[in-house]
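> my questions concern the predicted model and sequence given below.
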Amino acid sequence: MQETHSTPKEQLLEAALMHVPFDGWSQATFDAAIADSGVEPTVAHSICPRGAVDLALAYHAQGDAMMLAQMAQADLDAMKYSDRVAAAVRFRLEAAEDKEAVRRGTTLFALPMYAPDGARAIWGTADAIWTALGDTSEDVNWYTKRATLSGVYSSTVLFWLGDTSDNHEDTWAFLDRRIGDVMQIEKFKAQVKASPVLSKLMAGPNWLLSHVKAPQRMPANDLPGRWTRP
């Protein structure tokens, strides 16, 4: 069997997770990770120029990768579409084995200077879920789907952090309610389209929104958009 070797960033992250519950995603944690992992300081600073902040983002990306792997193995085709979305969010939370690391990350990305990083990370998770589920929207729905799921995911994470129920059953019930709320919104949108009166009232906004297009695939740390000329 071929032996697999972790990258320097993976080594740093593994070492950092031992210190995060005590020192958070801080400089002290980053320094301890360098010492414990044996990664050369110059290498560590080159791959993580912002220190523990970059490790926190790597931890989030690692969770996304674990979620996608679980989605690939699960029989999602047998589920209703809303249940697939709920299952994906559940897989993502289950991938975060260290709740304290997530709690500390939430605190870090609540700081104004790092809030954009946190928002991009959450958006990236929502985008990964929709892409894995085969979303092919090319219009404004590309944005609304990801924005809505970002809100569902964020609120569920906060609930999960305080959940002490057995097997996080209260969290999964909370998640189902949030997905149900989203389905009600989609139902209302369908009713608007089906109503001649409401369709006329929404003609202007719908024309405007029809020119919003999904972004071209770009680096994961960017959130671009496109506008087509009428």
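Ah, there it is. Residues are numbered from 1 along each chain as shown.
> going by C-alpha atoms from here, please, whenever you check contacts or count neighbours.
Noted.
> T171 against W160, yeah?
Yes. Look at T171 against W160 with CA atoms under 8 Å: they come within range, at 5.5 Å.
> show me the residues around V102 that make contact.
With contacts defined as CA atoms under 8 Å, 6 or more residues apart in numbering, the neighbours of V102 are A96.
> nearest residue to the residue most central in space within the chain in space, please, no chain neighbours.
For the chain, the residue whose C-alpha lies nearest the mean C-alpha position (CA atoms, centre = their mean) is T125; its distance is 2.4 Å. Spatially, and ignoring its direct neighbours in sequence, T125 is nearest to D64 (6.2 Å; CA to CA, 6 or more residues apart in numbering).
> list the contacts for that neighbour?
Shown here is D64, whose contacts under the criterion CA under 8 Å, 6+ apart are R92, A95, T125, A128.
> which among those count as buried?
R92, A95, T125, A128 (16 or more other CA atoms under 10 Å).
> and the gap between S6 and R226?
S6 sits 38 Å away from R226, going by CA to CA, to the nearest Å.
> which of those two has more neighbours?
Counting neighbours by other CA atoms under 10 Å for S6 and for R226 shows that R226 has the greater number, 13 against 9.
> ok, now which ones touch that one?
For R226, counting by CA under 8 Å, 6+ apart, the contacting residues are V212, K213, A214, P215, Q216.
> repeat that for 6 Å
With contacts taken as CA atoms under 6 Å, 6 or more residues apart in numbering, R226 has the following neighbours: K213, P215.
> which SS state does S6 fall under?
Following DSSP: H, G, I helix; E, B strand; the rest coil, S6 is assigned to coil.
> the structure to be compared is supplied as follows:
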Amino acid sequence: MTTDPSFETGTDSADLRARLLQAALPHVVFDGWSQATFEAALNDSGINPDLASLACPRGAVDLAVEYHRQADARMRDALAQEDLSGMRFRDRVAHAIWLRLQLCDREIVRRGAALFALPQNAAIGARLVWETADSIWRALGDRSDDINWYTKRATLAAVWSSVVLYWLGDDSDGQQATRDFIDRRIDDVMRIETLKARLREAPLVGRMLSAPLQILSRIHAPWGTPEDLPGRLKGASK
């Protein structure tokens, strides 16, 4: 029987990735999320290369993923400590987006954007954008369990993507231009939601949409962990 080396040393993959990431960050601004950065992290951390390959089979790509997910986790923790009850909901979303930006280094994110723009990394890049949108909605108390679970995250994922691209090129004082950009994007979303509500209330449109809406009403949010991205039909077995 083969024994996992990480078990023998008393470390798990999450701990190894965290240690490698901390060692890699000073190198990312110079070499990007590259093999050179990964090797430098190995040298600086002193972690066994075999253990590192188990924790990060894709090398620096896995470290970039870890960086993104750590920022999502810090955002969720920070929002859990705040009292947002006095804010309008659209302002809570804007606050969460701005907070998430402030929890990462812009140059490191720039390097990550270049990495996930590569065709071979596009799928995981899209997944991370979705995860950030999901993290924001969950942190703000979203309890939707129908098609809205998907539409909310898809809409916010599009907003998040555009905000990050704008933020990367923002040289305004205090990055106020980015904050204004966030407000405009959220206002656009709110106008779309208002229009959708009015259309549903219109008698003719309501009759036209009744059959599609009945089908969509059978779609539910994923059960279990956030990794279960596909939806399920009501009554379907797990």
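Done, it's in. Not measured: the values here are computed from a predicted model.
> where does the TM-score land?
TM-score of the superposed chains, computed with TM-score structural alignment, normalised by the length of the first structure, equals 0.93; 223 aligned residues with a CA RMSD of 1.6 Å.
> where does the residue mapped onto the residue nearest to T125 of the first structure from the second structure sit, in terms of helix or strand?
Taking TM-score structural alignment for the superposition, D64 of the first structure sits opposite D72 in the second structure. D72 of the second structure belongs to helix 60-80 when elements are defined using DSSP states H and E.
> quick one: what's aligned to K196 of the second structure in the first structure?
Aligned by TM-score structural alignment, K196 of the second structure pairs with K189 of the first structure.
> same check on F89 of the second structure?
Aligned counterpart of F89 of the second structure in the first structure: Y81 (TM-score structural alignment).
> how much space is there between its match and A88 of the first structure?
For Y81 of the first structure, the distance to A88 of the first structure (CA to CA) stands at 11 Å.
> one step back: burial count for the match of F89 of the second structure?
Y81 of the first structure is surrounded by 12 other residues when neighbours are defined as other CA under 10 Å.
> measure it to L208 of the first structure for me?
28 Å.
> ok, back up a step: how far does the helix holding D72 of the second structure sit from the chain's center?
In terms of CA atoms, centre = their mean, to the nearest Å, the gap separating the centre of helix 60-80 of the second structure from the centre of its chain is 8 Å.
> before we move on, what about stretch 151-158 of the second structure?
The chain centroid and the centroid of stretch 151-158 of the second structure are separated by 11 Å, computed with CA atoms, centre = their mean.
> host element of the counterpart of P205 of the first structure in the second structure?
When the structures are aligned by TM-score structural alignment, the residue of the second structure matched to P205 of the first structure is P212. Take DSSP H and E as the rule and P212 of the second structure turns out to sit in helix 203-216.
> ok, G124 of the first structure next?
Using DSSP H and E, G124 of the first structure sits in helix 115-132.
> in the second structure, what range does that helix match?
Matched against the second structure by TM-score structural alignment, helix 115-132 of the first structure falls on residues 122-139.
> now the matching stretch: buried residues?
Judged by neighbour count (16+ other CA under 10 Å), stretch 122-139 of the second structure contains these buried residues: G125, L128, V129, W130, E131, T132, A133, D134, S135, I136, W137, A139.
> can you list those residues in TSV and add distance to N148 of the second structure?
Rendered in TSV, the data for these read as follows (distance: CA to CA, whole Å):
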residue	distance to N148 of the second structure
G125	23
L128	20
V129	18
W130	14
E131	16
T132	17
A133	13
D134	12
S135	15
I136	15
W137	11
A139	16
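> out of those, who's nearest S85 of the second structure?
Sorting these by how near they are to S85 of the second structure, with CA to CA, puts A139 at the top with 13.0 Å.
> residues contacting the closest one?
Residues in contact with A139 of the second structure, defined by CA under 6 Å, 6+ apart, are R76.
> and E100 of the first structure? What does it align with in the second structure?
With TM-score structural alignment as the matching criterion, the partner of E100 of the first structure in the second structure is E107.
> about what we covered before: what number of residues lie near the match of K196 of the second structure?
Summarising burial for K189 of the first structure: neighbours were counted as other CA under 10 Å, giving 11.
> picking up where we left off before, the match of F89 of the second structure and E100 of the first structure, how far apart?
On the measure of CA to CA, Y81 of the first structure and E100 of the first structure end up 31 Å apart.
> likewise for A87 of the first structure?
Per CA to CA, A87 of the first structure is found 22 Å from E100 of the first structure.
> more neighbours: the two, which one.
Shown here are A87 of the first structure and E100; by other CA under 10 Å, A87 has more neighbours (21 against 16).
> which parts of the helix or strand that contains that one are buried?
Following DSSP H and E, the helix or strand that holds A87 of the first structure is helix 81-95. Along helix 81-95 of the first structure, these residues count as buried under the neighbour rule (16+ other CA under 10 Å): R84, V85, A86, A87, A88, V89, R90, F91, R92, L93, E94, A95.
> then stretch 136-151 of the second structure?
In stretch 136-151 of the second structure, counting by 16+ other CA under 10 Å, buried: I136, W137, A139, L140, D146, I147, N148, W149, Y150.
> what does stretch 51-69 of the second structure give?
Of the residues in stretch 51-69 of the second structure, those buried (16+ other CA under 10 Å) are 51-52, 54-56, 59-69.
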